[in-house]
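*Asks:* below is the sequence, then the predicted model.
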Amino acid sequence: LRCATDHNLDNTTAMLQEWLEAVGKDYHSVSWKVQEEPSSYPDELGPKHWSDKRYENLMRLKQEALTYAREQQADYILFVDTDSILTNNQTLKFLMAQNKSVVAPMLDSQTFYSNFWCGITPQGYYRRTADYFPTKNRQRVGCFSVPMVYATFLIDLRKEETSRLAFYPPHLNYTWAFDDIIVFAYSCQAAGAEVHVCNQQRFGYINVPVKAHQTLEDECANFVHLTLEAMVDGPPMQRSRHISLLPKPLTKMGFDEIFLINLVRRPDRRWRMLLSLQELGIAPRVVDAVDGSTLNSSDIKVLGVDLLPGVVLGWIFTSASSLQIVSRGLERSVVFEDDVRFEAAFPARLQRLMEELEGAQQDWDLIYLGRKQVNVEDEAPVEGVRNLVVAGYSYWTLAYTISYRGAQKLLAAKPLSKMLPVDEFLPIMYDKHPNEDYKQHFAPRDLLVFSAHPLLVYPTHYAGDSNWLSDTETSTIWDDDAKKTNWAGSQKTLRDTRGSTGHLRSAARDEL
């Protein structure tokens, strides 16, 4: 095992030392190289700027590791950068079994980014090809010949052609960019060593790199987002038990309360949301949802609830639970359902939105943080507040903020006596619902409702996805317990085509 770390502004060295003290005995030998000073490069513009000096240092370190492996007469060498997170403990065995000169496990990210290129120009730059997305999305599965892999890859040192591979100095005929991954790609090409990437299994993740002008805090936000995405898509990342970390300080982001609505019989969703909010530094209060699926029409009448015709029992849990929350008399609160996928830097973006709203002295009753926009027309922007629009007719209440005034307006409408799904009730209350029969039951309809744009959360799954499960859309009509419903193909449950890449939108699409 060979570890190298240098030019750090954080506690990387201390964490590595703690880990090595615990696991070093499991390795044949451990080589440890640390350089605490200086903490920056003389030609860098910032901690995330890849200057020539930084590239040269990394190439030298990798060459030292390659030389060391050859001196030890190793059969293989596995390179793993610190932005690679391997979750599959069979990765090494799998790569060795492929019998390739240079082979990489395809790593997933929260965007289109991965650890391979499918095309390269004669000048050594990235070239778009028709093969990249089918490979990245696993629409084609296997081990494929590619011009470049990086971040995590295995070299078979037993093969004759790999004896000519080098990271530094660059090949005598090298004229491409001074960049470690391109230098190595050229070396493979010159040595006749074929490079492969394999995607048959899920091996792990790679963090999307930030741009040169960004900060360590930006990179941390990216990594938190990657961690949350892994919780949704799986497999989740597991922190090493050999690393001791102080618990993150949790806040309410300036709100009076952060609520999480969850059914007791859905502990998996509760666990994921609580872990996600902990990663984001948010302190929630869990509200046990009213479980409409356990009620029949007689139970509902005993509770003093009256539903409008055609309402599905499963809808009761979100509606009744939301009303429990808004009746608490809080000045400002946030409500999350338990099937939420967060956008990158969620806390900072929400706090910035609320600060701009206050600075513009804009009144508000409710703000959607996640929803499905029903109508195709554009929604008017709110003057003086970036990324906020006047909400039109919307489905879903994935997440929203609500003010005391907004809560009082909702309660004054006496919704328990004429209950609807909450995502139908809200558009009625801001007078954007198309159903005139429903609207006549509620007055006044003057709720002041906006929406984040782009949205800050999306559903974890949509109807048609393999893991989609709705507790509201597949139950019985409240006044006919024998009549089952299945809204799996309704417009309410289907993916919003305008937001079909919603959780990719905030990450720039030009990483490649």
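*Replies:* Ah, there it is.
*Asks:* C-alpha only now, for contacts and for neighbours.
*Replies:* Noted.
*Asks:* can you give me the buried ones in the one helix or strand Ser298 maps to?
*Replies:* According to DSSP states H and E, Ser298 maps onto helix 297-302. Buried positions in helix 297-302, judged by neighbour count with 16 or more other C-alpha atoms under 10 Å: Ser297, Ile300.
*Asks:* can you check stretch 239-253 too?
*Replies:* Within stretch 239-253, the residues that count as buried by 16+ other C-alpha under 10 Å are Thr251, Lys252, Met253.
*Asks:* who's in contact with it?
*Replies:* 15, 18-19, 22, 258, 278-279, 281-284, 347, 351 (C-alpha atoms under 8 Å, 6 or more residues apart in numbering).
*Asks:* put this next to the first one:
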Amino acid sequence: ILIRNKAHTLPYFFTCLEKLNYPKDRISLWIRSDHNQDSSGEIINIWLSERGRSYHSIDSVIKTSPPFFLPDEQGPAHWPHSRQSHIIKLREEALITARLAWADYIWFLDSDVFITNMNTLTMLISKGHTITSPMLKSDGLYSNFWCGMTDEYYYTRTDDYEPILSRKRTGCFNVPMVHSSVLVDLRTQSSDKLSFLPSKVEGYSGPRDDIITFAFAAKLSGIPMFVCNDQIYGYVMVPLEKDDDLSYDILQLTNLKVEVMVENPPLPVSDLLSAWTFKPTPDTLGVDAVFMINLLRRPERRKRMLDCFAELGVDAIIVDAVDGKLLNDDALEELGVTLMPGYKDPYHKRPMKRGEIGCFLSHYNVWKEVVQQDLQTVILLEDDVKFEPFFRQKVEAILQEVSDLNLAWDLIYLGRKKLLDA
């Protein structure tokens, strides 16, 4: 495990690690951390002091900073020759240490990876491959595998990538590159030739890069790399670009935490490390009020939205939706609701159903609240929305743009369901 400037991810990373369903007394931890501009070292030491004794052994070197940068580095996301060489040296040291300890396996795991499937390690071992990686999701198209590599050893997108990423095809796939979470079976004789050092890899003439060198060494040794997407194993952060600073990585963590909650519970965090997590002070996103409509019989949706609001810093008013299942003719008559003669839904070409009437009434009730309170600008969300990355920043940009353009507007759709012919 290599850690640098990951104080924001470590509470979640370590919590996921300690939740793995695998005997801790069969795991030796090898951790290196240096050149940190944040509290990474302190968090590592706290976690190791409380949880380290559960593991078979601990080999950790946490260097204090300054210096914050390696020679020639221009920022925390800059990768000059000196940084590549440093990472290559550390990864090779970890590989040699595992071999000398007669370890059966070595698991290279980045500290911005969140393994949410507690059975991941057991499942990867059961695949029986020399090199296996669990497919990790991000908040976009980025993942921890390549399906194509150019003659110059760089990444190229192929038609095979998206079906694996979206899990339209599931299983374990032979790919030219895996990284960020890589399990290597050291019991196989062929693994002896694996290396991160270009000087140890015969015929390698590619860039000075740890993962590319390792992939070439695997190919040279006749070892296929497999990425497995038969399960949802976990998530990975999108790497920073050269000129990005650490604050941008914190925004990207928010993006990923919200993405996780689309189909899964929030990323777990232990009580030990919860003090190192951050939630923004909630506000109304620059408008008078934010409303969220939710049916009482869907508490799981309400919880997900409240968790998302907490991560995004949104102070929302929860509106109990009108339940179409509770609407009958008497209730509609009491509410004074009648259907226009001959009206048909423009998409389904049929009369409105009770659920759709309930949806309309829910929005109508919010509209009445807006009028009664004389609110000028509001945001209305339903409980099944999927927040895009940088949601807050995009809303702020939209509001600023319409203000700058002095637009006379009534409604702005922040998003809607895509329907054919609609």
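*Replies:* Perfect, thanks for sending it. Predicted model only: the values in this text are computed from it and were never measured.
*Asks:* TM-score for these two?
*Replies:* The TM-score (TM-score structural alignment, normalised by the length of the second structure) is 0.83; 377 aligned residues with a C-alpha RMSD of 2.2 Å.
*Asks:* secondary structure and distance to Thr5 of the first structure added to the buried residues of stretch 239-253 of the first structure, as CSV?
*Replies:* Conversion of those to CSV gives the following (DSSP: H, G, I helix; E, B strand; the rest coil; distance: C-alpha to C-alpha, whole Å):
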residue, secondary structure, distance to Thr5 of the first structure
Thr251, strand, 33
Lys252, coil, 36
Met253, coil, 35
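*Asks:* let me know the closest of those residues to Ile85 of the first structure.
*Replies:* Thr251 (27.7 Å; C-alpha to C-alpha).
*Asks:* the residue positioned nearest the centre of the second structure is in what secondary structure piece?
*Replies:* When the second structure is reduced to its mean C-alpha position, the nearest residue by C-alpha atoms, centre = their mean turns out to be Leu256, at 3.3 Å. Leu256 of the second structure is part of helix 246-260 when elements are defined by DSSP H and E.
*Asks:* about what we covered before: want to throw the buried residues of stretch 239-253 of the first structure into CSV with distance to Ile120 of the first structure?
*Replies:* Putting these into CSV (distance: C-alpha to C-alpha, whole Å) gives the following:
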residue, distance to Ile120 of the first structure
Thr251, 46
Lys252, 47
Met253, 45
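*Asks:* which residues sit against the top helix by length along the first structure?
*Replies:* Ordering each helix of the first structure by length in residues (DSSP state H) puts helix 52-71 first. Outside helix 52-71 of the first structure, the residues that touch it by C-alpha under 8 Å, 6+ apart are 2, 4, 41-43, 76-77, 157, 166-169, 178-180.
*Asks:* in the first structure, point out the residues matching the helix holding Leu256 of the second structure.
*Replies:* Counting by TM-score structural alignment, helix 246-260 of the second structure pairs with residues 216-230 of the first structure.
*Asks:* what's the answer for stretch 225-236 of the second structure, then?
*Replies:* Using TM-score structural alignment, stretch 225-236 of the second structure pairs with 195-206 in the first structure.
*Asks:* likewise for stretch 305-313 of the second structure?
*Replies:* So stretch 305-313 of the second structure sits over residues 273-281 in the first structure, by TM-score structural alignment.
*Asks:* pull the longest strand from the first structure.
*Replies:* strand 394-403 (DSSP state E).
*Asks:* remind me what the helix or strand following that one packs against, helices and strands.
*Replies:* The helix or strand immediately downstream of strand 394-403 of the first structure is helix 404-412, counting by DSSP H and E. Judged by 3 or more C-alpha pairs under 8 Å, 6 or more residues apart in numbering; DSSP states H and E, the packing partners of helix 404-412 of the first structure are helix 316-326.
*Asks:* the helix it packs on packs against which elements?
*Replies:* strand 257-262, helix 404-412, helix 422-429.
*Asks:* now the residue sitting furthest away from the middle of the second structure: how far from Glu356 of the second structure?
*Replies:* The centre of the second structure is farthest from one residue, Pro341, which by C-alpha atoms, centre = their mean lies 48.9 Å away. Distance, Pro341 of the second structure to Glu356 of the second structure, using C-alpha to C-alpha, to the nearest Å: 16 Å.
*Asks:* how close does whatever residue of the first structure lines up with Leu285 of the second structure sit to Pro347 of the first structure?
*Replies:* Using TM-score structural alignment, the equivalent of Leu285 of the second structure in the first structure is Met253. Computed as C-alpha to C-alpha, the Met253 of the first structure to Pro347 of the first structure distance reads 7 Å.
*Asks:* any common contacting residues for these two?
*Replies:* Shared contacts of Met253 of the first structure and Pro347, counting by C-alpha under 8 Å, 6+ apart, come down to Ile282.
*Asks:* check which residues of stretch 272-286 of the first structure are buried.
*Replies:* So, applying 16+ other C-alpha under 10 Å, buried residues of stretch 272-286 of the first structure: 272-284, 286.
*Asks:* hang on, I meant stretch 251-264 of the second structure
*Replies:* Going by neighbour count (16+ other C-alpha under 10 Å), the buried part of stretch 251-264 of the second structure is Gln252, Leu253, Thr254, Asn255, Leu256, Lys257, Val258, Glu259, Val260, Met261, Val262.
*Asks:* do the same with stretch 157-173 of the second structure
*Replies:* Tyr161, Ile164, Leu165, Arg167, Cys172, Phe173.
*Asks:* please compute how far that stretch lies from its chain's middle.
*Replies:* 18 Å (C-alpha atoms, centre = their mean, to the nearest Å).
*Asks:* quick one: end-to-end distance for it.
*Replies:* 15 Å.
*Asks:* now do stretch 306-316 of the first structure
*Replies:* Stretch 306-316 of the first structure: ends 11 Å apart by C-alpha to C-alpha.
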